[in-house]
Each structure stands twice: as C-alpha cells, then as structure tokens.
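Undergrad: Provided below for reference: sequence and predicted model.
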Amino acid sequence: MDETCLHAAAPGPGAVKVRVLAGAEARDAVPALAGVLLDCVEGGASVSFMAPFDRGTAEGFWREVAAGVERGERILLVAEDGEGVLGTVQLVVQQPPNQPHRADLSKMLVHSRARRRGIGKALMDAAEDAARAAGKTLLVLDTASPDAERLYTRAGWIKVGVIPGYALWPGGGFCDTTFFYKALPSP
C-alpha cells in the first residue's frame, strides 16, 4: 500500500491526515508513536501495558511493530497534523492458514490533545479501506473503553460480548473487555 493520504479529519487549518506508514517510515515514527502510547497509558487506557510505563518500553513496543510492518504482518496507520502524530491504529493481517480472510484491528490510540475531533473515525475508515485493499473480509477487535465502544458501534461494528475481568488497568485492578467484529464486502 502506498503512503498517500487515505482520510482526513478536521478539515481546514491544522487539518489531520491519515496515512499508512511502511518500511523505514514506520521505524522513523517510533518516537512520535511512543509519545501517543505514553499519553494513553498515563491516561489510564488498558492497552496491554502497566504503570509505571516509560519511554524506553514504549519505543521498544513500536520498534517491534515497525519490524512487523516490514515483514508484512501488520499495516500501520497514523493520523497527523502540523504538530505531528495524533493517533494510530494497526491491522494485524498475518493470521493462521485457516483465517486468511481476517485481520485484527489493534492499538487504536488517539492522543488526549486530539480527542473529539473525528480522528478515531478517520482512523477506523482508513483501517477498513486498508483491510479491503489487503483482501480482508472480516475484522475483529477488543476494547475496554466505553468511548471506543460508541465509536465502533456508530461505525457499524457488531458487539459480540463482554468478558469480565479480561485484562488489567495500567494502575491495577481488573477491567472488562468487549469484543466486536465487522464483515467487509468482498473485494
């Protein structure tokens, strides 16, 4: 997939563009992506990490993601404005042999300075377009965020159910996780 703009949010001055990062560009974005992840974890998001959480750990995570992008296992999308990366989402396209039609939507993150501006919706739309372009017809995700649940429901995702105590909040304590799926039209 090329690196062209896929979707835009908040048109006008300070416009936000969503695009796919590939290869070296994914590696170059590690510090900016780490900043978004740090902001989300520090804000209490249950996205696989526990407090205390530091920049080195965040950058290590994104270096692994960039390596997965280079191997063709993941598609990495970012939302950017004139100040840099505001949000990100991934598609895990490498699946078992009996699931070539499926991808996992993972790590939908929007920096706190950029929320409520349509960035999550633009990232979701771009991720769905990227999944279709990759030949995927089924997407799945999980979330512990009620705000994200509203976004996914409005975007046509189907809620499958909730697993109580599935994960932990960054500061400790169990959180419930909600699973969703979305069928995409065949290419």
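TA: Thanks, I have it. Numbering: from 1, shown residues only.
Undergrad: only C-alpha atoms for contact and neighbour calcs from this point on.
TA: Will do.
Undergrad: In contact with the residue most central in space within the chain, which residues?
TA: By C-alpha atoms, centre = their mean, the chain has its centre lying nearest to residue 89, at 2.0 Å. Taking C-alpha atoms under 8 Å, 6 or more residues apart in numbering as the criterion, residue 89 is in contact with 76, 77, 78, 105, 106, 107, 108, 109, 123, 124, 127.
Undergrad: switch to 10 Å and redo it
TA: The contact partners of residue 89, taken as C-alpha atoms under 10 Å, 6 or more residues apart in numbering, are 20, 75-79, 105-110, 120, 123-124, 126-127.
Undergrad: in the chain, which spans are helices?
TA: 23-28, 30-42, 55-70, 119-133, 146-154 (DSSP state H).
Undergrad: of those helices, which approaches residue 171 most closely?
TA: Among those, helix 30-42 comes nearest to residue 171, with 9.1 Å by C-alpha to C-alpha.
Undergrad: hold the first one in mind and look at this next one:
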Amino acid sequence: MTVIVRLGGSDVLARAEELADLLADTVDDGASVGFLAPLGRAEALAWWRQRAAAVDTGSLAVWAASAGGRVAGTVSLAFPDKANSRHRAELVKLMVHRNARGRGLGRRLLATAERAAAEVGITLLHLDTETGSPAESLYRSAGWTRAGEIPDYATTPAGALCPTTLFYKRVGVSAP
C-alpha cells in the first residue's frame, strides 16, 4: 500500500537519504528536474537537506509517497513571498521512482498537491516541464492548461538544451 504524507522540515532531514535516492533515480532516468547526470549521492543529499529550512518556514511544502517503507515519489509546492502573488504557487519536483511508475502514483501526488493548495486559499498553480516529456501528457490529462513553450529553457540531464512547456491550473474557489 502506498501512503502519501506531508513532510515537515525534520521529516525531510530524517528521510533525506531516501529522497536523495529518488532524486538520483529520476535524473539517471533522464528527467529534466534541474540537475545534470550523473548526479552524485552527496549532491542529491545536500540538495534535499537544504530544502528542510524552506519547509520549516512554510515557503515550500513537500509530500512523499511511501511504498513498502521507502520513498517512491514526491511533489512540492513553492509559495511566493510577494504580497501580490500569495494566491498562487508553483508545483515543483513531481518525481516517481522508475520502479513505481505506471500505477497512478504521479496522478495521486499531483491531486494531493492541488487539493492542499486549494485548502490554504491558493487559486492558481503553475509549473514548467520539459517539452515532449511523459509529464506533459500527465498534466494535460489532469486538467492543466498549456500556456506556452520557451525554447532552450533548461538542459536535459545529459546537458542538451531543451524547451520547456508552461502549464497552469485554477484550483479552489475560483476554479471554473
């Protein structure tokens, strides 16, 4: 059985090794999530440990899906700190371990973040994802709207420039 829970900063630190394994697996499998391959364990571990402070301040919310006692996926919401943007959040780092894919876990994590955003008054979510990636079809099928594409926005884990597709979704009270 897979359980999804919201992590506090101390939880991020306690599960940093598992989260680092997930991040390394995601990058190793070719997903463009902001890192170049090969992603070393120390770098992945340091990245997750640095997130704990943002979780504690409330500028980042992290959910982890555990299957068999191990982290199998995550999703996060990054909340802006500007007064004129408190109605929105960015969905970041939706990752599912390659051994757990194809079972609806990505969709469950996405729905969890959307629901949690609406519960705290967020009415607009946005994200970017590598154009042509499997994630694009997930977001489209989950009701996200494609806003456009930016060429040469990021690099693949192999270092090649790639375009990104921007998506948004209205949630909560102002959702159509």
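TA: Here it is on my side, so go on. Computed from a predicted model, the values in this text were never measured in an experiment.
Undergrad: As CSV, the helices of the first structure with mean neighbour count and distance to residue 16 of the first structure would be great.
TA: Putting the helices of the first structure into CSV (neighbours: other C-alpha atoms under 10 Å; distance: least, C-alpha to C-alpha, whole Å) gives the following:
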stretch, mean neighbour count, distance to residue 16 of the first structure
helix 23-28, 16, 18
helix 30-42, 20, 15
helix 55-70, 18, 22
helix 119-133, 22, 8
helix 146-154, 14, 18
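Undergrad: Make a markdown table from these and add distance to residue 173 of the first structure to it.
TA: Output for the helices of the first structure, formatted as a markdown table (distance: least, C-alpha to C-alpha, whole Å):
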| stretch | distance to residue 173 of the first structure |
| --- | --- |
| helix 23-28 | 33 |
| helix 30-42 | 14 |
| helix 55-70 | 21 |
| helix 119-133 | 26 |
| helix 146-154 | 17 |
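Undergrad: Figure out which of the ones you listed is closest to residue 160 of the first structure.
TA: helix 146-154 (11.2 Å).
Undergrad: From residue 187 of the first structure, how far off is the residue nearest to the centre of the first structure?
TA: 22 Å (C-alpha to C-alpha, to the nearest Å).
Undergrad: cool, and residue 86 of the first structure?
TA: Distance from residue 86 of the first structure to residue 187 of the first structure, by C-alpha to C-alpha: 30 Å.
Undergrad: Of the two, give the one with the bigger neighbour count.
TA: residue 86 (26 against 10; other C-alpha atoms under 10 Å).
Undergrad: what does the residue nearest to the centre of the first structure align to in the second structure?
TA: Under the alignment (TM-score structural alignment), residue 89 of the first structure maps onto residue 75 of the second structure.
Undergrad: Excluding sequence neighbours, find me the nearest residue to that match.
TA: residue 94 (4.2 Å; C-alpha to C-alpha, 6 or more residues apart in numbering).
Undergrad: what's the burial count for the residue mapped onto that neighbour from the first structure?
TA: Matched by TM-score structural alignment, residue 94 of the second structure corresponds to residue 108 in the first structure. Counted by other C-alpha under 10 Å, the residues lying close to residue 108 of the first structure total 20.
Undergrad: can you pull the contacts of residue 108 of the first structure?
TA: 37, 47, 77-78, 87-91, 120, 123-124, 141, 143, 148.
Undergrad: Over to residue 150 of the second structure?
TA: 128, 130, 131, 162, 163, 164, 165, 166.
Undergrad: now swap in residue 74 of the first structure and tell me
TA: 22, 65-68, 90-94, 103-106.
Undergrad: and what of residue 46 of the first structure?
TA: 40, 143-145, 167-172, 174-177.
Undergrad: which of those does the second structure keep?
TA: Mapping those onto the second structure (both residues aligned by TM-score structural alignment, their matches' C-alpha atoms under 10 Å) leaves 40, 143, 144, 167, 168, 169, 170, 171, 172, 175, 177 still in contact.
Undergrad: Appreciated, that's everything.
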